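# sequence-free structure coming up:
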């Protein structure tokens, strides 16, 4: 594996998490393809829905971090998969929650850099 791609993807994932914690809609959107989706226990969510929840203030994050030693990156040409255990604290429509999840993000190499096209979260046991 190309260590440079791995390092870039890990740094990109951290910068994206930082944008989410900052609740910065524009910054968050810069890390996603236009057709990005999130698959979770509620089904499939779209980029537009996620960003609108953040923009409205209905969804805010206070903390998001990768559990040390859990990140795994694999690059397959112009596609990469990053899997890690991530913990976060947030508020959704006024209700506080803490999430401990295994996440899988699929990235595509574009002319402007890596962008996430698919995210999947599964609660950690």
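Noted; the coordinates are in hand. None of the values given here were measured: they were computed from a predicted structure.

# Please count neighbours and contacts with C-alpha atoms only from this point.
Fine.

# could you pull out the helices for this structure?
Secondary structure of the chain, counting by DSSP state H: helices at 3-21, 25-29, 47-56.

# which one of these lies closest to residue 66?
Closest to residue 66 of those is helix 3-21 (C-alpha to C-alpha; 8.3 Å).

# Now do the closest one and helix 47-56, the angle between them.
Angle between the axes of helix 3-21 and helix 47-56 is 50 degrees (criterion: axes from the mean of the first three to the mean of the last three C-alpha atoms, to 10 degrees).

# quick one: buried residues of helix 3-21?
Across helix 3-21, burial judged by 16 or more other C-alpha atoms under 10 Å covers 5, 6, 9, 10, 12, 13, 16, 17, 18, 19, 20, 21.

# Ok, stretch 22-41 next?
For stretch 22-41, by 16+ other C-alpha under 10 Å, it's 23, 24, 25, 28, 29, 31, 32, 33, 36, 37, 38, 39.

# Repeat that for stretch 83-91.
83, 84, 85, 86, 87, 88, 89, 90.

# Nearest to residue 61 among those?
So of the buried residues of stretch 83-91, ranked by how close each gets to residue 61 (C-alpha to C-alpha), first place is residue 90, at 4.1 Å.

# Pasting the second one now:
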């Protein structure tokens, strides 16, 4: 498998784990030093991310699709940019929106792990 395919696979597995609410899979796919900045500007470490998006149950993804994916490599680091299509329920309210994401992956002995990500609202098309 090419490095580009391996990073894309890791990104798709991360999205699938989020939709399934699979905390264990996310812990394998996200780096222990993971940092996330959501579309509202909140910054979270790994535990805060898992609590907010998996454990608390306030947020439940029905779908997260990536398109317009681009991946660039810098040694053992990969930067993935993509457009996200999210459909989820937040505190009982259904929402569907498009976002832009930047995800940074590092190659570790366990494979490609996401160490940082940021999501912003996508421009309306």
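It's in. Computed from a prediction, not measured in an experiment: that's the story for all the values here.

# what's the TM-score for these two chains?
With the length set by TM-score structural alignment, normalised by the length of structure 1, the two chains reach a TM-score of 0.90; 121 aligned residues with a C-alpha RMSD of 1.4 Å.

# possible to save the buried residues of helix 3-21 of structure 1 as TSV with distance to residue 125 of structure 1?
What follows is these, written out as TSV (distance: C-alpha to C-alpha, whole Å):
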residue	distance to residue 125 of structure 1
5	30
6	27
9	26
10	24
12	27
13	23
16	25
17	22
18	25
19	27
20	24
21	24
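
# whereabouts in structure 2 does whichever strand in structure 1 runs longest align?
When structure 1 is parsed with DSSP state E, its longest strand is strand 95-110. Under TM-score structural alignment, strand 95-110 of structure 1 corresponds to residues 93-108 of structure 2.

# gap between the matching stretch and the chain center?
4 Å (C-alpha atoms, centre = their mean, to the nearest Å).

# That one vs structure 1 - mean distance after superposition?
Taken against structure 1, stretch 93-108 of structure 2 registers an average deviation of 1.0 Å after superposition, with mean C-alpha distance after the TM-score superposition for structure 1.

# got the buried residues for that stretch?
Within stretch 93-108 of structure 2, the residues scored as buried using 16+ other C-alpha under 10 Å are 98, 99, 100, 101, 102, 103, 104, 105, 106, 107.

# Can you pull out the residues in contact with it?
7, 76-89, 112-122 (C-alpha atoms under 8 Å, 6 or more residues apart in numbering).

# Identify the residues contacting the nearest residue to residue 106 of structure 2 once chain neighbours are set aside.
Of all residues not flanking residue 106 of structure 2 in the chain, residue 77 sits nearest, at 4.5 Å (C-alpha to C-alpha, 6 or more residues apart in numbering). Residues in contact with residue 77 of structure 2 (C-alpha under 8 Å, 6+ apart) are 104, 105, 106, 107.

# any idea how far the last one lies from residue 19 of structure 2?
If I follow you right, that is residue 107 of structure 2. 24 Å (C-alpha to C-alpha, to the nearest Å).

# Now which residue in structure 1 aligns to residue 74 of structure 2?
Per TM-score structural alignment, residue 74 of structure 2 is aligned with residue 76.

# Kindly tell me how buried that match is, as a neighbour count.
The number of residues packed near residue 76 of structure 1 is 9, by other C-alpha atoms under 10 Å.

# Could you pull up the contacting residues of it?
So residue 76 of structure 1 contacts nothing (C-alpha under 8 Å, 6+ apart).

# Which position in structure 2 pairs with residue 32 of structure 1?
Per TM-score structural alignment, residue 32 of structure 1 is aligned with residue 30.

# thought its match was touching residue 117?
No: under the criterion of C-alpha atoms under 8 Å, residue 30 of structure 2 makes no contact with residue 117, lying 10.0 Å away.

# Pull the contacting residues for the closest residue to residue 50 of structure 2 other than its chain neighbours.
Spatial nearest neighbour of residue 50 of structure 2, excluding adjacent residues (C-alpha to C-alpha, 6+ apart): residue 23 at 6.8 Å. With contacts defined as C-alpha under 8 Å, 6+ apart, residue 23 of structure 2 is in contact with 17, 50, 54, 55.
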